[in-house]
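[1] this one's structure only:
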């Protein structure tokens, strides 16, 4: 894992998104009886959002950690999609072996998973030379949204606008990144909060801070925050990256104001927070989903570089 190459991978995001071909990615599929999404780490985060969206569209779908001993019963009418950028996640390979049914791999490279798959959908994210799943995470989301489009009939995801949004954040990073780093990278870690429909963004952003610079960080859903995470605002120097757009923000903000917590809102103008970062097309929720993790990724990349003396 290399911090300078991780940063270079992030800088390539707009070009890679623009080159991503979604139109026929899932055209080989007929409507399944149900969908099972398997993965670990970032792949599972993306799967959680995709499964929820499919269910909302009327398609029975679940996302399971591939490591689970309690995988659902499946049949040949179940569409099993195993997601792994490396195509080598041991738990995911084990899960499809245990299930013993044909499956589709969603991968960025050839590996044990693609060798076993009945069909492979390629992430088209290119080599991630920094060793961190950043572009592949973004492309996984886009391709799973394209799956939703194919099965439910909703429009394809707005990858062109997400590329513009990503470009906008990158172009202005020298202005906003040092300011947000000072506010968010506190002595007791960073908390990332997002709506349930974009929970992958909270989990992935926190993972980036843990995986690269090895900083303490956790993700949480906005509504659930008031039930599980609020307690730390009383006893720690609490720093929150709030990925905006949840109707449950008012109760969260009531607590953070009372206790003087640092809150930076991204993607929405939120009254009473410490700072706000907006970017192009952030009024489109799917653009947020495909873009907002870049904020945490850039904070992580530069903190990692600083720690490495780069």
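    Nice, thanks for sending it over. All values reported here derive from a predicted model rather than from experimental measurement.
[2] alpha carbons only for contacts and neighbour counts from here, please
    Noted.
[3] Now do the buried residues in the helix or strand hosting residue 168.
    Per DSSP states H and E: residue 168 is located in helix 159-171. Across helix 159-171, burial judged by 16 or more other CA atoms under 10 Å covers 159-170.
[4] just stretch 209-220 next, same as before
    209-210, 212-213, 215-220.
[5] Mark which of those are part of strands, please.
    Cross-referencing these against strands under DSSP state E gives 217-220.
[6] Contacts only, for residue 78.
    32-36 (CA atoms under 8 Å, 6 or more residues apart in numbering).
[7] Buried members of those into PyMOL, please.
    Filtering the contacts of residue 78 down to the buried ones (16+ other CA under 10 Å) takes a single PyMOL command:
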select buried, resi 34+35+36
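[8] here's the one I want to compare it with:
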């Protein structure tokens, strides 16, 4: 793992997303899978950021009437599968041992395996019936950042294909523009966000359930790179599981906008003077607010907003090196 290479990987996000958008304009990467919403049974398996993305994808599909679940590949309670099941195994490296083990445990059931990976000549690819490449390019920093973003984009493509919507090439281009905007204006917003978000007692992040992966991935980036204590939470659930630390710690909260439960957060943070960073939404009590191109679109947020804390993590990591 290398902090300078991680920062360089982040800088490539707009160009790589533009390449993915162009690929989606040419072909549907899920067409060889041949899934139909009315008859599909989907089981997503993966670890870490792959599971974060899968959980959002499965929830979105369930909300549209598709039978889909996401499980940690390491779980001893994997769903029963059969000839009518499609297992979507996700691993950027294609070598996650837990994911490969899950496929071993699910083998013999007759389920079809789709491998979603950034390394086509990988162990996962060899075990899959169909491979959907992430097309994120090599991540020389050793951190799954672009591959996480591309996984989400590919899952939105899967959802579109299963529900009869157009492939989201325009959305991916909008995410590329949003990422470019954040990168181009980094010097204007990053110092204030870093000062507000990184406290002596760690960093807490909250996002709506439909974009919970943003809080989880952002927290992971802080832990994985600069080794900063960080945890992700769902905004509505925050008042049930995370509120308590606002009373007796120097609590720092990064809020990803768009939740209808934000008043439940402010009920506690406003009177306690909690330090808030708001991403993608104006919040009067925020110490810092970060807006970016296209942030009024919820799916653009999903594909783009993690770059804020990824850049915070990268610069802090570089400063420690």
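    Cool, got the structure. Small disclaimer: the values here were computed from a predicted structure and weren't measured.
[9] Can you list the residue ranges for helices in the stretch 101-250 of the first structure?
    112-116, 135-152, 159-171, 173-184, 199-211, 222-228, 249-258 (DSSP state H, counting those that start in this stretch).
[10] can I get those helices in CSV with distance to residue 16 of the first structure?
    Formatted as CSV, the helices of the stretch 101-250 of the first structure follow (distance: least, CA to CA, whole Å):
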stretch, distance to residue 16 of the first structure
helix 112-116, 22
helix 135-152, 8
helix 159-171, 8
helix 173-184, 19
helix 199-211, 19
helix 222-228, 30
helix 249-258, 33
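[11] The ones you listed: which one's closest to residue 76 of the first structure?
    helix 112-116 (15.7 Å; CA to CA).
[12] Now tabulate the buried residues of helix 159-171 of the first structure in CSV and tack on distance to residue 190 of the first structure.
    Converted to CSV, the buried residues of helix 159-171 of the first structure look like this (distance: CA to CA, whole Å):
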residue, distance to residue 190 of the first structure
159, 28
160, 30
161, 28
162, 25
163, 26
164, 27
165, 24
166, 22
167, 25
168, 24
169, 20
170, 21
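[13] Buried residues in stretch 142-156 of the first structure, which are they?
    In stretch 142-156 of the first structure, residues buried by neighbour count (16+ other CA under 10 Å) are 142-152, 156.
[14] Repeat that for stretch 136-155 of the second structure.
    Neighbour-count burial for stretch 136-155 of the second structure [16+ other CA under 10 Å]: 136, 139-155.
[15] what span of the first structure lines up against it?
    Taking TM-score structural alignment as the measure, the first structure aligns residues 125-144 with stretch 136-155 of the second structure.
[16] With stretch 84-102 of the second structure instead?
    With TM-score structural alignment as the criterion, stretch 84-102 of the second structure aligns to 77-95.
[17] returning to that earlier point: gap between the helix holding residue 168 of the first structure and the chain center?
    16 Å (CA atoms, centre = their mean, to the nearest Å).
[18] tally of neighbours for residue 272 of the first structure?
    The tally of other residues near residue 272 of the first structure (other CA atoms under 10 Å) stands at 14.
[19] quick one: the counterpart of it in the second structure and residue 269 of the second structure, what's the gap?
    When the second structure is aligned by TM-score structural alignment, residue 272 of the first structure is paired with residue 285. Between residue 285 of the second structure and residue 269 of the second structure the distance is 9 Å, computed by CA to CA, to the nearest Å.
[20] With residue 71 of the second structure instead?
    Residue 71 of the second structure sits 33 Å away from residue 269 of the second structure, going by CA to CA.
[21] List the contacts of residue 251 of the second structure.
    199, 201-204, 245, 274-275.
[22] pretty sure residue 222 of the first structure is touching residue 246, no?
    Yes - here residue 222 of the first structure reaches residue 246: they are 6.6 Å apart, a contact under CA atoms under 8 Å.
[23] I appreciate the help and will end here.
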